[in-house]
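**Q** Next comes the sequence, and after it the predicted model I'd like to discuss.
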Amino acid sequence: MGPCAFAKLCEILRGIGCLKDTRNASIEEQVAKFLYILAHNERIRTVSFFFRRSNEIISRHFHNVLRAVIYLEDQFLLQPNGAEVPQQIRNSHRFYPYFKDCVEAIDGTHIRVKVSAKDAPRYRGRKEYTTQNVLAACDFDMRFTYVLPGWEGTASDSRIIKNALSRKDKLIIPRGKYYLVDAGFMLRSGLMAPYRGVRYHLKEYSARGPKIVEELFNHRHSSLRNVIERTFGVLKKRFPIISGMTEPFFPVDTVTEIILACCILHNYLMGVDPDERLIAEVDQEISNEDIHNEARNSRNDSDADARRGAILRTSIATRMWNDYSLKMSKTLKKTTDSESKATNMRWTDDMDGFLLNVMLEEQSNRNRPNGIWTSHAFSNMSKKCSESFGYTVEKGNIKNRIKTLKGTFHTCYDLFKNMSGFAWNPITGLFEAEDEVWEPLIEANSNAKKWKRTPIHHYEKLFDLFSKDRANGEGSISAKEKVRQWEKDKEDSVNLEENIDCFGEFSMPNVDSYSPRVSPSYSCETSSKKAKKTPEMVEMLEKQMEIFQSGIDNVAASIRQGNEIAKEGLAIMMQGHEIAKEGLAIMERGRPRCYSEDEVFSELVKIGIPTEHQLDAMLFLIKDPTKMRAFFGVPTTELR
């Protein structure tokens, strides 16, 4: 960020009133600290050393600027209305008129977070570490228009976008328009996904161009949708705090806010300081990346909107292919590429049951720490399944089957969770309910109809294994929703301050010895001319000070009274102690004394018992305690 861009940003933040100069730190200094942490991914204590401020001040300034930047969402996160065709599409014969109804591109990216060991399984998806899956839409000028962070790393892109389309601050798809998405999303009339099972990434076409209609569509689809990947790349290059491979220093809620702030700042910089060198670096890195064909495809849906999306995609691809063939003056035979996937083995219900039992056994043996199966666990599963099935079962077979079982369970779990009236039958494997219970569910979700006759076996075992790993999206929040939340908290705080009586009706006993200190008078009973000039805020503060002083006086009186009561209690305790000592002395005097053999022998020597009779006399007295007490009760002069 250059000096001019920095100065303008500070001016904008000062203008909205969410950030103010303090006695010791200007807005410019606070923003500089904030940007330094974002750009260098430094700890608070490191920045405090550079700026010669305490950790508390640096942290407070960081969060103040963070909140102020998010308040800019209504200026820099603007969703499209679809009124105009994007210039990048209109000016390219490769994209126009085929993608004239395309407004933007959507994708998700994983950003590392720090969570507790209890929550880690929900955040550890296809990465080795805990992440949150951030959904974002951007225009073809590489500016974000919608950002939804907070979803756990195990959540699929399709699930997140379904949530984004139904939130209060929802993703808006203009009527008759669509977004470009990758194969991880479902195909809809408003979400244009590529063909599956066909080359897609641009690098795959470097050696051989498209040969069939699906490949041509995917190639141009990828070329246009690539803008979201470039935008994510520039975002993470600008702000290493969200791209570092090390565990973040901030909790997950703060990381969510940081992501929103970084996207807003990125949009601001793309308008005033785009940094073409940084964009060129990202483009070079993307072109050099290896192709990772990760299995993250969404499920095939068969509802009406999915069919409309398929029809729209086919019409675009067909028109594109016809024009391409005519231009190239080639006649190519159209072929269809089946999407069937070869499988190495076929699983039965009994085999699934055996595998689940082995998985539960390995889990009980602590071979699944933090929700991750260890290599030893997979080896044991492979060995036991091979011995039971009679042929070799590889680790890859186990992993693929676990993924299938987990996906099936999550579909049913999301559908029937918290639904009353449904019960799973362990014999048939079906979710059973009355027809009047099924009807509203099917009406709300057409995919629920198939589960009326499709069994899901071993549901209880699946629940024990996978229910805790399911992402719930409780932490997801958009910038607009965050601002609304802050505004609501602020209103609740103001209402609370207005309604609290601040000890006004709290009566305390008066203490004669207490004389409250005289506080300065805040009365407004001056001349009428001066009273008119007193602002309402000053009057409110004066009233609050009077109430506060009254509360302090009452508390002081209570403390003084408590001290007097404590003194009286201490005197009573001392008196009781003296009485207890006297009682103990009386008990000691009334208790019979026990004399030792030494005392008896010494007394016999004193009274002059002959030496040859001393032992016999001592033994005689010791045998009878009564005679021994009588012996000691007689004066020594009489014994002689």
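**A** Sure, I can see it.
**Q** Could you use CA atoms for every contact and neighbour count after this?
**A** Fine.
**Q** elements contacting the top strand by length along the chain?
**A** Looking across the chain with DSSP state E, the single longest strand is strand 102-112. When contacts are defined as 3 or more C-alpha pairs under 8 Å, 6 or more residues apart in numbering; DSSP states H and E, strand 102-112 packs onto strand 131-138, strand 178-180, helix 213-238.
**Q** I'd like to know which elements the first one is packed against.
**A** Pointing back at strand 131-138 there. Using 3+ C-alpha pairs under 8 Å, 6+ apart: strand 131-138 touches strand 102-112, strand 144-152, helix 157-164, helix 213-238.
**Q** Comparison target, given below:
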Amino acid sequence: MLSVGNFLSEDEDEYLQNDLNPSILKLAATIRILAEGSYQKGAGNDFHVSLSQSSVSKVFRECIEVFIMLCPDWISFPTAEEEKYEIKEHFLNNTGFPGVIGCIDGTHIKIVALKMEERFKYLNRKGFYSLNVTVVCDNKLRIRYISSHHHGSVHDSLVWNTSDLKQHLKENFGNGERNTWILGDAGYPLEKFLFRSADEGSPECRFNKIHSKTRNIVERAIGVLKNRFRCILGARQLHYTPDICGKVTAVCAALHNTCIHFKIEMPIVNTSPYVMSDPNDVEMKDH
């Protein structure tokens, strides 16, 4: 948090300090809301923050807008050949699956009920209002791509089919890139650059065991993300507009990557048989 705070103080000083609240208090209030899922009043009453609820509301939105501008610095899909080779080698050595540069999955982020005429768009198949968020992670649980603005009623395959990531991988394939793909579950279509699990009962279903072992790392990444930033945990719901909720989710993903970069201890999440060869080997490239 202090490293991000220093960055904000240097580059966004005028924006963040346009009133009497120093930037460190603004960051403290924002990080508490993100990390604990606490309400603004609770964050404002914190002994170390001491801001009114109205001030916390303003501060939170300000900080989210600043953080969202930093997201591209911390969330980027691998493009350098050396980095892609490193990721592929790690997956191959740990799971036996070649060519993998990431694993994809969707997760629902709860939001509060909206205007009656908009509710149907956000009501998901599980019966609650949400955003359908798509995440791609790499071998070190870093989030390399996130799409956090789709309605909860939208299917994972539609999110994928309209994504800039699909277009990027399609162009790479058209330019001759081979043996490079991401792994997804049965909710995604089979592509030349996306391997999904095989249908049960088919001759190819034996392939599912190694596929599942490899792909489950994205479930672990999502679990770590939500347990680090409990404002997006299933037991909570975000009390903001869908636009702000999408930005909050993306910001949490970027902060998750900074935690990995600075080797901050991960929450324990028991969701995956995937074992990293070196759990401490989580360095990100310098930014």
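**A** Cool, the structure landed. Since we're looking at a predicted model, the values are computed, not measured.
**Q** Report the TM-score for the pair.
**A** Here the superposed chains carry a TM-score of 0.82, computed using TM-score structural alignment, normalised by the length of the second structure; 259 aligned residues with a C-alpha RMSD of 2.3 Å.
**Q** ok so, going back, looking at the helices and strands packed on strand 102-112 of the first structure, which is closest to Y123 of the first structure?
**A** strand 131-138 (5.3 Å; C-alpha to C-alpha).
**Q** so how far does the closest one sit from its counterpart in the second structure?
**A** Here the mean offset of strand 131-138 of the first structure against the second structure after fitting is 1.1 Å, by mean C-alpha distance after the TM-score superposition for the first structure.
**Q** Please tell me which residues of the second structure the longest strand of the first structure aligns onto.
**A** Aligned using TM-score structural alignment, strand 102-112 of the first structure spans residues 100-110 in the second structure.
**Q** Average offset of that stretch relative to the first structure?
**A** Averaged out, stretch 100-110 of the second structure is 0.9 Å away (mean C-alpha distance after the TM-score superposition for the first structure).
**Q** Which residues does that stretch contact?
**A** Residues outside stretch 100-110 of the second structure that contact it (C-alpha atoms under 8 Å, 6 or more residues apart in numbering): 78, 84, 87-88, 91-92, 128-139, 144, 152, 156, 180-185, 214-215, 217-219, 222, 232-234, 236-238.
**Q** can you give me the strands in the stretch 351-500 of the first structure?
**A** For the stretch 351-500 of the first structure, applying DSSP state E, counting those that start in this stretch gives strands covering 423-424, 431-432.
**Q** could you dump those to CSV with mean neighbour count and distance to G562 of the first structure?
**A** Shown next, in CSV, are the strands of the stretch 351-500 of the first structure (neighbours: other C-alpha atoms under 10 Å; distance: least, C-alpha to C-alpha, whole Å):
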stretch, mean neighbour count, distance to G562 of the first structure
strand 423-424, 14, 62
strand 431-432, 18, 66
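**Q** Any idea which of the ones you listed gets closest to R629 of the first structure?
**A** strand 423-424 (86.8 Å).
**Q** still on that earlier bit, which stretch among the strands of the stretch 351-500 of the first structure comes nearest D101 of the first structure?
**A** Short answer: strand 431-432, nearest of the strands of the stretch 351-500 of the first structure by C-alpha to C-alpha, at 41.7 Å.
**Q** now that closest one: which residue numbers in the second structure?
**A** Using TM-score structural alignment, strand 431-432 of the first structure pairs with nothing in the second structure.
**Q** Stretch 181-197 of the second structure: end-to-end distance?
**A** 13 Å (C-alpha to C-alpha, to the nearest Å).
**Q** Next: stretch 98-118 of the first structure.
**A** 49 Å.
**Q** And stretch 44-59 of the second structure, by the same measure?
**A** Span of stretch 44-59 of the second structure from end to end, C-alpha to C-alpha: 10 Å.
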